[in-house]
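Visitor: Following is a predicted model, sequence given first.
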Amino acid sequence: MRHFLTLKDFTKEEILEIVDIGLEIKRNLKKKIYKKELENQTLAMIFEKSSTRTRVSFETGMFQLGGHALFLSNRDIHLGRGEPIKDTARVISSMCDMVMIRTFEQSMIEEFARYSKVPVINGLTDSYHPVQLLADYMTLVEYEAHENIVCAYIGDGNNMTHSWMILAAKLGFELRIATPKGYEVDEAILQEVLLLAKESGATIKTMNDPNEAAKGANVITTDTWTSMGQEEEKEQRIKTFKGYIVDEKLMLLAAQEAKFLHCLPAYRGLEVSEGVLERHSEIVFNEAQNRLHAQKGLMVWLDRKRGA
């Protein structure tokens, strides 16, 4: 049995295999072919952080695969009222076939997985967002932009940045990260990822100049400057991140056919300009839709590994 807590736990071949399964499922869906690979199975979805894309994609995905998804907020279960994580894990995993958790602390999901009898999926923590990176890479494959990637990440050194670092280290491409001073990536995670990068030949660079990062890049990506739980910092962050907007001027520094990605929700006029988002809206909203297909690929892969 395998869990999906970060991309660090997966080989390049396994990541590509999950993405391939998701792409096959997507192709079949367009042909109205529904393979009930998870028929009669139940996915417990625990949300300590709310979400549009995560809930809709997992719930819809489980339905399309023949199963059922349960939405559980921390107001609905005893986990939010003092029950130990290990007890909740033992109970839920004795009744359900898979668990997805979207929460704050990475340590919470790791403890849950230790006591779970079924696969646990990280739907997002403050440290990592690995399911989003499956969708992002799937999108690049679809647009034939997955070879010789030179990616520039512009913005906050957050869970998305950490996950891009791990994907780059696993797949062996170049990643340039431009953040304001004081908002860099977690140093411990960076050092761990740099060790992984040595094995794959990946190049991971951190800097404070967004123009330097964007120069010649063929993939440009960003994220909101103020993540959930940081609302009190919003005004200060807007001031600090001025100059880190992905706008037309910055995109001119990138390669001519550069792809722009955004995990959404996007705040136009802050991390991305209206013009850039609308010009690249096809790929960005396909990227959002690919959360559905990538996660179906992941759930099928995890189920197959459990039965192997």
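Guide: Right, received. Where do you want to start?
Visitor: going forward, measure contacts between C-alpha atoms and count neighbours the same way
Guide: Fine.
Visitor: Sketch out the strands for the stretch 51-200 of the chain, chain order is fine.
Guide: Ranges of strands within the stretch 51-200 of the chain are 68-73, 98-102, 120-124, 150-154, 174-178, based on DSSP state E, counting those that start in this stretch.
Visitor: counting contacts, what elements does the fourth one pack onto?
Guide: To tie it back to what came earlier, the one meant is strand 150-154. If you count contacts as 3 or more CA pairs under 8 Å, 6 or more residues apart in numbering; DSSP states H and E, strand 150-154 packs onto strand 174-178, helix 210-214, strand 219-222.
Visitor: swap in the third one?
Guide: If you count contacts as 3+ CA pairs under 8 Å, 6+ apart, strand 120-124 packs onto strand 98-102, helix 106-115, helix 130-142.
Visitor: So for the chain, the centremost residue is which one?
Guide: In the chain, the C-alpha nearest the mean C-alpha coordinate belongs to Gln132, at 2.2 Å (CA atoms, centre = their mean).
Visitor: List the residues that contact that residue.
Guide: Residues near Gln132 by CA atoms under 8 Å, 6 or more residues apart in numbering: 263, 291.
Visitor: Quick check: the gap between it and Ala294.
Guide: 9 Å (CA to CA, to the nearest Å).
Visitor: where's the nearest residue to Ser94 once chain neighbours are set aside relative to Arg306, distance?
Guide: Using CA to CA, 6 or more residues apart in numbering and skipping residues adjacent in sequence, the residue nearest Ser94 is Lys117, 6.8 Å away. With distances taken as CA to CA, Lys117 is found 11 Å from Arg306.
Visitor: same check, this time on Thr206
Guide: Thr206 sits 38 Å away from Arg306, going by CA to CA.
Visitor: sorry, back to before: how about CSV for the strands of the stretch 51-200 of the chain, with mean neighbour count added?
Guide: Formatted as CSV, the strands of the stretch 51-200 of the chain follow (neighbours: other CA atoms under 10 Å):
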stretch, mean neighbour count
strand 68-73, 17
strand 98-102, 25
strand 120-124, 26
strand 150-154, 27
strand 174-178, 25
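Visitor: Now tabulate those in CSV and tack on distance to Met165.
Guide: Below are the strands of the stretch 51-200 of the chain laid out as CSV (distance: least, CA to CA, whole Å):
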stretch, distance to Met165
strand 68-73, 30
strand 98-102, 20
strand 120-124, 16
strand 150-154, 10
strand 174-178, 7
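Visitor: try this one next to it:
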Amino acid sequence: MFALRNTSMHNVKTFKQARNFRVEGTCLGSVNLKGRSFLTLKDFNPDEIKHILWMSADLKQRIKHEGQYLPLLQGKSIAMMFEKRSTRTRLSTETGFALLGGHPCFLTSRDIHLGVNESSKDTARVLSSLTDIVLARVYSHSTLEELNQEAYVPIINGLSDLYHPIQILADLLTLQEHYGYLTGLTVSYIGDGTNILHSLMMSLAKLGVNLRIATPKGYEPDATVTQEAMHLAKQFGTELHLFSEPMAAAQGSNVLVTDTWVSMGKEDEKTKRLKDFHGYQVTMQTGSVAAPDWTFLHSLPRKSEEVDDEVFYSPRSLVFPEAENRKWTIMGLIVCILTDYSPQIPKLKF
């Protein structure tokens, strides 16, 4: 029995070493994401991000538009751990995983108390032995890092205080579908320096997209993330500008983006935040200085103070296709991580 235990732990160690090796880059010049964790887009290069989007578009075309049944995840299961409530993240993952033939398992904070009833280390190891992949929606990004350190199955960030990368995959696919390309677009983010903004900052430059940011004083993005984003903009030859005035940020932009002003856990700051964000509501006046083809994105749920009805329900708003693409992109991501399937449709133009 001792020998069997040693063999088991050796296999775990070997798997983690292999997984960590793949994090550093693609495999022998081709995109190979199998076994990878997905904590932040910071860890993924342009070809890898494009491959995930291509995979997502392929599944959407074959399943939604052609009516094909693709049980690519048959026999596989996912543990979905949620410290924070969710609509789109839960439904997109749960229905998407099941649509591909797999079994999703939803765990709320009542079912699993990370670091309270059981340590994150023990939780990671137990879930690794019972499921093929874990999606965790947590308060602290450090929780994800600890889970990833101890697990020997891939971990997906379903949202943390620092990043929300699966939302950005949906945003990118939505823009690619609408414009037919991404390179050369300019995105203007107007609002709080949230995990949405941080994930945009870690990905847009890699796809040739310029980023203009407007945040009130005291609500700027994380300084370390900003420094890294500046480096990426220089590396990939894109523009990154930070403003304190929304109209300045919106100037000439193709895409206007905002996010919640009062994130979960910050409800006690609502009165102060509404005052501090006065003038940041996205309206048609904001769009008047944008590019003629400007569109609007919001990760939802939306409050009227963030964007008015005229914009939110207008033909320029892509928020509902964006919400649907949460499903196709999480499916595409998981298929990349768990299978050897290759997209059948022509490569997307970026």
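Guide: Thanks, I have it. Note that the structure is a prediction, hence the values are computed from the model and not measured.
Visitor: Can you give me the TM-score here?
Guide: Superposed pair, TM-score by TM-score structural alignment, normalised by the length of the first structure: 0.96. Supporting alignment: 305 aligned residues with a CA RMSD of 1.4 Å.
Visitor: what's the closest of the strands of the stretch 51-200 of the first structure to Ile85 of the first structure?
Guide: Ile85 of the first structure sits nearest to strand 98-102 of all those, at 12.0 Å, using CA to CA.
Visitor: can you list the residues that contact the closest one?
Guide: Counting by CA under 8 Å, 6+ apart, residues outside strand 98-102 of the first structure touching it are 42-50, 93, 109, 118-125.
Visitor: before we move on, the earlier item: of Thr206 and Arg306 of the first structure, who's got more company?
Guide: More neighbours surround Thr206 than the other of Thr206 of the first structure and Arg306, with 17 against 13 (other CA atoms under 10 Å).
Visitor: any idea how far the alignment partner in the second structure of that one lies from Pro216 of the second structure?
Guide: In the second structure, the residue paired with Thr206 of the first structure is Leu242, using TM-score structural alignment. For Leu242 of the second structure, the distance to Pro216 of the second structure (CA to CA) stands at 11 Å.
Visitor: Double-check Asn40 of the first structure against Gly67; I have them as touching.
Guide: Yes - judged on CA atoms under 8 Å, Asn40 of the first structure makes contact with Gly67 at a distance of 4.9 Å.
Visitor: Comparing the two, which shows the higher neighbour count?
Guide: For Asn40 of the first structure and Gly67, the more surrounded residue by other CA under 10 Å is Gly67, and the numbers stand at 19 against 13.
Visitor: Touching, that one and Ala44? I think so.
Guide: No - between Gly67 of the first structure and Ala44 there is no contact under CA under 8 Å: 11.0 Å.
Visitor: now Phe38 of the second structure, nearest residue through space, not along the chain?
Guide: Counting by CA to CA, 6+ apart, the residue nearest Phe38 of the second structure is Ile156, at 4.7 Å.
Visitor: and the one you found, what does it touch?
Guide: Counting by CA under 8 Å, 6+ apart, Ile156 of the second structure touches 37-39, 133-136.
Visitor: Grab the two from the residues you listed that are most spread out in space.
Guide: Using CA to CA, the two most remote members of the contacts of Ile156 of the second structure are Leu39 and Ile133, lying 12.8 Å apart.
Visitor: for the strand or helix carrying Glu322 of the second structure, packing partners?
Guide: Using DSSP states H and E, Glu322 of the second structure maps to helix 319-338. Contact partners of helix 319-338 of the second structure among helices and strands, from 3+ CA pairs under 8 Å, 6+ apart: helix 46-59, helix 88-99, helix 165-179, strand 295-298.
Visitor: gap between the third one and the chain center?
Guide: Mean C-alpha position of helix 165-179 of the second structure versus that of the full chain (CA atoms, centre = their mean, to the nearest Å) differs by 10 Å.
Visitor: what's the answer for the shortest one, then?
Guide: Remark: strand 295-298 of the second structure is offset 16 Å from the chain centroid, using CA atoms, centre = their mean.
Visitor: tell me, that strand lands on which residues of the first structure?
Guide: The aligned range for strand 295-298 of the second structure is 259-262, by TM-score structural alignment.
Visitor: The first one now?
Guide: Helix 46-59 of the second structure lines up with residues 12-25 of the first structure when matched by TM-score structural alignment.
Visitor: List the buried residues for that stretch?
Guide: Buried positions in stretch 12-25 of the first structure, judged by neighbour count with 16 or more other CA atoms under 10 Å: 12, 15-16, 18-23, 25.
Visitor: Closest to Met138 of the first structure out of the residues you listed?
Guide: Using CA to CA, Val19 comes nearest to Met138 of the first structure of the buried residues of stretch 12-25 of the first structure, at 5.9 Å.
Visitor: OK, contacts around that closest one?
Guide: Val19 of the first structure is in contact with 134-135, 137-138, 294, 297-298, counting by CA under 8 Å, 6+ apart.
Visitor: Quick one, which of the residues you listed are buried?
Guide: Of the contacts of Val19 of the first structure, these count as buried by 16+ other CA under 10 Å: 134-135, 137-138, 294, 297-298.
Visitor: And the aligned residue in the first structure for Leu169 of the second structure, how close does it get to Val141 of the first structure?
Guide: Mapped onto the first structure by TM-score structural alignment, Leu169 of the second structure lines up with Leu134. Remark: distance between Leu134 of the first structure and Val141 of the first structure (CA to CA) = 11 Å.
Visitor: Map Thr224 of the second structure across to the first structure for me.
Guide: Matched by TM-score structural alignment, Thr224 of the second structure corresponds to Ala188 in the first structure.
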